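Peer 1: Could you work out the structure for the sequence below:
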Amino acid sequence: MEKTVNQKKKVSFNELWQKYGTFGILVLLLVILGAIKPESLFIADSVPQILNQSSVNILLALGEFFAILIAGIDLSVGSVAALVGVIVAKMMVAGVSPLAAIFMGIVIGAFIGFLNGALVNSTGLHPFIITLGTQAIFRGITLVLSNARSVFGFPASFTVGISSSVLGIPVSVFIALLMAVILGFFTIKTRAGRNIYALGGNSEAAWFSGINVKLHTLIVFIISGLCAGLAGIVLLGRVGAAEPGAATGFETYAIAASIIGGTSFFGGKGKIFGVVMGGLIIGVINYGMTVMVVPSSYQQIVMGALIIGSVALDRFVASKK
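Peer 2: So this is what the prediction gives:
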């Protein structure tokens, strides 16, 4: 009887951590930042700034989430965001309407994701190897297309539309949340979404149960590319110019947001809500370090430590089941 009670306590602890752990980390960070820099946190502009910084992280993390969910990874998301940003900017400069350019940018992002997935399927190599290579390829294409220079001069309506706010909340945040809702519905209510979870849990068992592994791998990378393309468009609107070096290193933020949000690096476990919380945590950390005038190099150290700590914590919690 005593053993059964102890087992229930352990299960309840795991469930409690999975449900509220990420939210608890976010609250803790806000408390720490509020104690250290109250004059920077408790001001009218702080929340919109944090949300605005988090929007790109959330979009990239949503795509990364699916790659990690199948025990893979997508290291090319930052390069894809930069490439799509340059392409969309050049189209608008050439006279294409902003709406048409945005639509084409999203399609191009999805197509790039399709290429990643097709390479993974055709070569049989781990996504780490494929996306490590395509990361460099897409960044190189970005530099060639832009001639290694910023692209600007597109309609002001595009920048104003992306960078504006509704009820004090940046439009970019609504874009990220809408994408999160759509993908959340996809993971919970569709067969393909449930199959992706099964594929991440055990790819061999998923294959024996009749799941088309290659098709769902392709879907995963299409989603990742689409989200990265959308992130590139949002970043373009925020900055007001397409920088060939934009989103460099942002794959680290995306991975960190996914893992901190409760996505298992070993596949088959994670939720969209947790990824959104993870993106907000990254946004709070970046904002906190900025207001405390911490050099960007130290921010990279913190992100790396967060990834290691989050994966170690995930393994620790899993071992306590």
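
Peer 1: hey, let's count contacts and neighbours off CA atoms from now on
Peer 2: Will do.

Peer 1: which residues of the stretch 151-300 of the chain fall in strands?
Peer 2: Taking DSSP state E, counting those that start in this stretch to define them, one finds strands in the stretch 151-300 of the chain at 165-166, 169-170.

Peer 1: Kindly reformat those as a markdown table containing distance to Val11.
Peer 2: Formatted as a markdown table, the strands of the stretch 151-300 of the chain follow (distance: least, C-alpha to C-alpha, whole Å):
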| stretch | distance to Val11 |
| --- | --- |
| strand 165-166 | 42 |
| strand 169-170 | 38 |
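
Peer 1: Out of those, which gets nearest to Arg315?
Peer 2: For Arg315, the closest of the strands of the stretch 151-300 of the chain is strand 169-170, at 36.2 Å, according to C-alpha to C-alpha.

Peer 1: Please enumerate residues in contact with the closest one?
Peer 2: 48, 51-52, 162-164 (C-alpha atoms under 8 Å, 6 or more residues apart in numbering).

Peer 1: Selection in PyMOL covering whichever of the residues you listed are buried, please.
Peer 2: Per 16 or more other C-alpha atoms under 10 Å, the buried members of the contacts of strand 169-170 correspond to this PyMOL selection:
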select buried, resi 51+52+162+163
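
Peer 1: Tell me the one of the contacts of strand 169-170 nearest Glu251?
Peer 2: Nearest to Glu251 among these, with distances taken as C-alpha to C-alpha, is Asn52, at 17.7 Å.

Peer 1: from memory that closest one sits against Phe174, does it?
Peer 2: No. Here Asn52 lies out of contact with Phe174, judged by C-alpha atoms under 8 Å, at a distance of 10.0 Å.

Peer 1: Not counting residues beside it along the chain, what's closest to Met277?
Peer 2: Gly261 (6.0 Å; C-alpha to C-alpha, 6 or more residues apart in numbering).

Peer 1: quick revisit: could you export the contacts of strand 169-170 to a markdown table, including columns for distance to Leu235?
Peer 2: Shown next, in a markdown table, are those (distance: C-alpha to C-alpha, whole Å):
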| residue | distance to Leu235 |
| --- | --- |
| Pro48 | 15 |
| Leu51 | 13 |
| Asn52 | 10 |
| Ile162 | 9 |
| Ser163 | 9 |
| Ser164 | 13 |
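
Peer 1: Another for comparison:
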Amino acid sequence: MLLRVIGALALLAVVVAVVDALSHGAFLTAGNLTNVLRQITYNAILGIGQTFVIITAGIDLSVGSLIELTGVVMATFANNVPFHGPLLLGVTLLVGLAVGCFAGFVNAVPVVRLNLPPFITTLAMMLMARGLAFKLAHGQPVTLTDSTAFDATGTGFLFAPLLRPLGFPGIPVPVLWMIVLVVVFAVVLTRTRFGRYVFAIGGNEEAARLAGINVARVKTLVYVISGGCAAVAGLLLMARFGSGSPNTGIGSELQSIAAVVVGGTSLMGGRGSVVATFFGALLIGLLNNVMNLLNIESYTQDIVLGAVILVAVVVDELRKRYLRT
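Peer 2: So this is what the prediction gives:
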């Protein structure tokens, strides 16, 4: 095991050195690495909720649209209430969470009550949420009339005085949100009864039901968690850009699924990790960043991302076949 870890680290070091050389030293700069961390934040947060859903052998295609819907709703709300400062931030987040969690609940009801495929129900929610976001925003971003309450959350840095002498601008505040959520939900998944139920349902739903687990309740909660994570990502993006846009989350659902799959969570359910999803998001973020530095066209980047997802799924299937023999 130790030799495998050392080998993987050595290979990573070689790849990083080659990429940095090809990018003429632009890859390993403090500013670029900080930017990578900021960019993966939203995908990693979406991936947290997606991990819970996929472990139960489900999937959530609506998270990208929920980023847009919650962002538009939160921006509209913030522009029409008399609150200011941290109170405005907190209440706006609660409104976004209410919308995101309710959408997650709506996703879950047909799945647990009518036994409909999650792919269909969340695809329907994706279309409805995106359409509603465009309708509420009249097709245009809803700009915050007073963004001061959100500036620190979206664009602020922590520990800047300590890190600036080292060339780093600081730790972006959204990265702290990501770290906290990864830690909290990693504990929930691995150290609580609810987490054990999630794995049990993904491993064998009928056996979990016979063991007395309330399958409907657990599956509903995982979709609610996914919707809530989309709302948090929506808040951070709204705070960063100073507006809630009905275009913000296009493609985010596929990016989040890619992070989960690359992190090693099985699409068949029963196995996965929030921490591994974070590293999956980091790997995809680094890959996208490298391709941008090398001036690779966006459509070629899509081909590469699709290939990475396919390889991850094939490796997972081969691993399962090996374990069965």
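
Peer 1: quick revisit: ok, which of the strands of the stretch 151-300 of the first structure comes nearest Phe316 of the first structure?
Peer 2: With C-alpha to C-alpha as the criterion, Phe316 of the first structure lies closest to strand 169-170 of the strands of the stretch 151-300 of the first structure, at 37.2 Å.

Peer 1: average distance between that closest one and the second structure?
Peer 2: Comparison of strand 169-170 of the first structure with the second structure after fitting gives an average deviation of 0.8 Å (mean C-alpha distance after the TM-score superposition for the first structure).

Peer 1: That strand corresponds to what range in the second structure?
Peer 2: The aligned range for strand 169-170 of the first structure in the second structure is 171-172, by TM-score structural alignment.

Peer 1: so what corresponds to Gly234 of the second structure in the first structure?
Peer 2: Gly234 of the second structure maps onto Gly232 in the first structure, by TM-score structural alignment.

Peer 1: so how far is stretch 278-295 of the second structure off the chain centroid?
Peer 2: From the chain centre to the centre of stretch 278-295 of the second structure is a distance of 15 Å (C-alpha atoms, centre = their mean, to the nearest Å).

Peer 1: So what touches stretch 176-190 of the first structure?
Peer 2: For stretch 176-190 of the first structure, contacts defined as C-alpha under 8 Å, 6+ apart pick out 55-56, 58-59, 62, 192-194, 271-273, 276.

Peer 1: Tell me the buried residues in that stretch?
Peer 2: Quick answer for stretch 176-190 of the first structure (16+ other C-alpha under 10 Å): 176-177, 179-180, 183-184, 187.

Peer 1: Please pull up the equivalent of the residue nearest to Met277 of the first structure in the second structure.
Peer 2: In the second structure, Gly261 of the first structure lands on Gly263 (TM-score structural alignment).

Peer 1: So that match is in contact with Thr277, correct?
Peer 2: Yes. Gly263 of the second structure lies in contact with Thr277 (C-alpha under 8 Å); the separation is 4.6 Å.

Peer 1: re earlier: tally of neighbours for the match of Gly261 of the first structure?
Peer 2: 25 (other C-alpha atoms under 10 Å).

Peer 1: Burial-wise, tell me which of the strands of the stretch 151-300 of the first structure comes out on top.
Peer 2: strand 169-170 (a mean of 18; mean count of other C-alpha atoms under 10 Å).

Peer 1: how far is stretch 147-162 of the second structure from where the chain is centred?
Peer 2: 21 Å.

Peer 1: got the end-to-end distance for it?
Peer 2: 27 Å (C-alpha to C-alpha, to the nearest Å).

Peer 1: what residue is smack in the middle of the second structure?
Peer 2: In the second structure, the residue lying closest to the centroid (C-alpha atoms, centre = their mean) is Leu46, at 2.0 Å.

Peer 1: Leu132 of the first structure is nearest to which of the strands of the stretch 151-300 of the first structure?
Peer 2: strand 169-170 (32.5 Å).

Peer 1: What's the match for Ile67 of the second structure in the first structure?
Peer 2: Checking TM-score structural alignment: Ile67 of the second structure goes with Ala81.

Peer 1: centre of the chain versus the helix or strand hosting Val73 of the second structure, how much separation?
Peer 2: Using DSSP states H and E, Val73 of the second structure sits within helix 63-78. Relative to its chain's centre, helix 63-78 of the second structure lies at 16 Å (C-alpha atoms, centre = their mean).

Peer 1: Check stretch 298-307 of the second structure too.
Peer 2: With C-alpha atoms, centre = their mean, you get 19 Å for stretch 298-307 of the second structure.

Peer 1: Look up how far Phe65 of the first structure lies from Leu236 of the first structure.
Peer 2: In terms of C-alpha to C-alpha, Leu236 of the first structure sits 23 Å off from Phe65 of the first structure.

Peer 1: Those two: who's more crowded?
Peer 2: Phe65 (35 against 27).

Peer 1: looking at it, that one is touching Thr263, isn't it?
Peer 2: Yes. Here Phe65 of the first structure reaches Thr263: they are 7.0 Å apart, a contact under C-alpha under 8 Å.
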